[in-house]
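In: coords below, sequence missing:
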């Protein structure tokens, strides 16, 4: 999720304020998120329609260092990526710096707060009479068509129910998501990788590939009956439970 949600659009206790980020917006990263194990990730993304030099990626790398912790936890991953075209070929470059700046701020955003804000836009979008329930890949989703596009977007029904039934209370949301989205089991290899220090693994990975706010708490009752979508339809579902059908 874009950090602007907390620096520019949030109000009250949700708002994140650091003077340096107001005066120099380019010092902070673009995005924060949670991975499958509910560990924090910091991302800076840059894009161009033309070629992009190595300095752009190095600048993005520096920006990922400018958050120290989130809710008291050090991010498990910080990465900078650049996307650009060169000779009509789409390019993607990635840097994964492990270090952070000692003077970087600590951000107090709970997982429940993050889930609530992450799903707020689609939750509000589904508060409408033409929202329908569908079945896809043995899961139930609430979806609604983007008017005039033929594209439907939605989320798993159980995610929508959590937001509805908890009245969007961040503590209740966090507890509910712990139950419906259990952490994957950690293998010995994943634990070893997780706790490697920068001294043990000083090489920064660089891979390049060329390839051609506020939630309204009104309850909904008028949801249309189920439609079953076959797996060979133009439908995709992310690990966040958001479905897109086109």
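Out: That came in fine, so what should we check first? Every value quoted in this text rests on a predicted model; they were computed, and no experiment measured them.
In: all contacts plus neighbour counts: C-alpha atoms, from now on.
Out: OK.
In: pull the longest strand from the protein.
Out: Using DSSP state E, we find that the single longest strand of the chain is strand 77-86.
In: buried stuff in it?
Out: By 16 or more other C-alpha atoms under 10 Å, the buried positions in strand 77-86 come out as 77, 78, 79, 80, 81, 82, 83, 84, 85.
In: Endpoints of stretch 135-152, how far apart?
Out: 13 Å (C-alpha to C-alpha, to the nearest Å).
In: Ok, stretch 171-188 next?
Out: Criterion C-alpha to C-alpha; first-to-last residue distance in stretch 171-188 is 31 Å.
In: on that earlier part again, looking at the buried residues of strand 77-86, spot the one nearest residue 165.
Out: Proximity of those to residue 165 (C-alpha to C-alpha) peaks at residue 77, which lies at 32.5 Å.
In: Below is structure B, check it against A:
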């Protein structure tokens, strides 16, 4: 069994288990813009379909493994190659030299909170045009401990893919263990373990990070169909903007 503290052995599973509900949400929100900035783009689940509507989509992604999958998906499609741009960096350090009307993050905010969150949000804000929209999701429910259990199973022909997740809380740290398994005709052919760490945070800290960067909080939702956030839901979706 391979052990992975990044995405080196598990990036290939990312698209298999990713919820597609969030893709449509961020896509619909960004279709009207000519340019978009995707922070923590992963394998391009959102960026690639968005590129069929936007002239340019910049993908900030620090993981080399995710980057390789994204490049492979873009492949030799000349139109995508012109529109999709790869930025191998994290939210704190990336520099593009231009500003965007639409900036979004999906599944990335927890990683930002693990580092210097205020520095990261200031850097993101510096890449936003006046009046630009920032949209991101945060999984507050992921801050609760859970024993190791199978959370997902996907069957594709003769293949079956399984994912197991365990969360352990150590002070304000959330220690995550994920096990991925591949079966062919019922026989286990590959497995890998991924370890990651994030920091527990609450709604007030999210608001403070946004405000400190000079951004205005416009709305909070509890689902991708934009139901209002009441305060206790596990999913928080934030819409913020930068002043003119």
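Out: Looks like it came in fine. This is a predicted model, so every value here is computed, not measured.
In: Can you calculate the TM-score here?
Out: TM-score of the superposed chains, computed with TM-score structural alignment, normalised by the length of the second structure, equals 0.26; 117 aligned residues with a C-alpha RMSD of 6.6 Å.
In: Against residue 47 of the first structure, how distant is the nearest residue to residue 92 of the first structure once chain neighbours are set aside?
Out: Spatial nearest neighbour of residue 92 of the first structure, excluding adjacent residues (C-alpha to C-alpha, 6 or more residues apart in numbering): residue 83 at 4.7 Å. The span separating residue 83 of the first structure from residue 47 of the first structure equals 5 Å under the rule C-alpha to C-alpha.
In: What of residue 82 of the first structure?
Out: The spacing between residue 82 of the first structure and residue 47 of the first structure, counted by C-alpha to C-alpha, is 6 Å.
In: can I assume residue 177 of the first structure sits in a helix?
Out: Yes. According to DSSP: H, G, I helix; E, B strand; the rest coil, residue 177 of the first structure belongs to a helix.
In: Return the residues in contact with it.
Out: By C-alpha atoms under 8 Å, 6 or more residues apart in numbering, residue 177 of the first structure lies in contact with residue 162.
In: Report the separation between it and residue 86 of the first structure.
Out: Distance of residue 177 of the first structure to residue 86 of the first structure, given as C-alpha to C-alpha: 42 Å.
In: Likewise for residue 152 of the first structure?
Out: Counting by C-alpha to C-alpha, the gap between residue 152 of the first structure and residue 86 of the first structure amounts to 33 Å.
In: Check which residues of the helix ranked longest in the first structure are buried.
Out: Longest helix of the first structure, by residue count under DSSP state H: helix 111-125. The neighbour-count criterion (16+ other C-alpha under 10 Å) identifies 111-120, 122-123, 125 as the buried residues of helix 111-125 of the first structure.
In: who does that helix touch, helix- and strand-wise?
Out: In terms of contact count using 3 or more C-alpha pairs under 8 Å, 6 or more residues apart in numbering; DSSP states H and E, helix 111-125 of the first structure is assigned the packing partners helix 157-165, helix 170-180.
In: residue boundaries of the helices in the second structure?
Out: In the second structure, the helices defined using DSSP H lie at 14-17, 21-30, 47-50, 64-74, 78-83, 109-114, 117-126, 203-212.
In: Which of those sits closest to residue 100 of the second structure?
Out: That would be helix 117-126 among these, by C-alpha to C-alpha, at 9.5 Å.
In: So which elements touch the closest one?
Out: Partner elements for helix 117-126 of the second structure (3+ C-alpha pairs under 8 Å, 6+ apart): helix 203-212.
In: For the helix it packs on, name the packing helices and strands.
Out: Under the contact criterion of 3+ C-alpha pairs under 8 Å, 6+ apart, the helices and strands touching helix 203-212 of the second structure comprise helix 117-126, strand 215-221.
In: same thing but 10 Å
Out: Here helix 203-212 of the second structure touches helix 109-114, helix 117-126, strand 128-139, strand 215-221, strand 235-242, going by 3 or more C-alpha pairs under 10 Å, 6 or more residues apart in numbering; DSSP states H and E.
In: mind giving me JSON lines with these and columns for mean neighbour count and distance to residue 25 of the second structure?
Out: Output for those, formatted as JSON lines (neighbours: other C-alpha atoms under 10 Å; distance: least, C-alpha to C-alpha, whole Å):
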{"stretch": "helix 109-114", "mean neighbour count": "19", "distance to residue 25 of the second structure": "17"}
{"stretch": "helix 117-126", "mean neighbour count": "20", "distance to residue 25 of the second structure": "20"}
{"stretch": "strand 128-139", "mean neighbour count": "20", "distance to residue 25 of the second structure": "10"}
{"stretch": "strand 215-221", "mean neighbour count": "17", "distance to residue 25 of the second structure": "12"}
{"stretch": "strand 235-242", "mean neighbour count": "20", "distance to residue 25 of the second structure": "11"}
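In: quick one: which of the ones you listed is nearest residue 196 of the second structure?
Out: Proximity to residue 196 of the second structure, assessed across those by C-alpha to C-alpha, is greatest for helix 109-114 (9.4 Å).
In: hmm, back to that, what's the overlap in contacts for residue 83 and residue 47 of the first structure?
Out: 91, 92 (C-alpha atoms under 10 Å, 6 or more residues apart in numbering).
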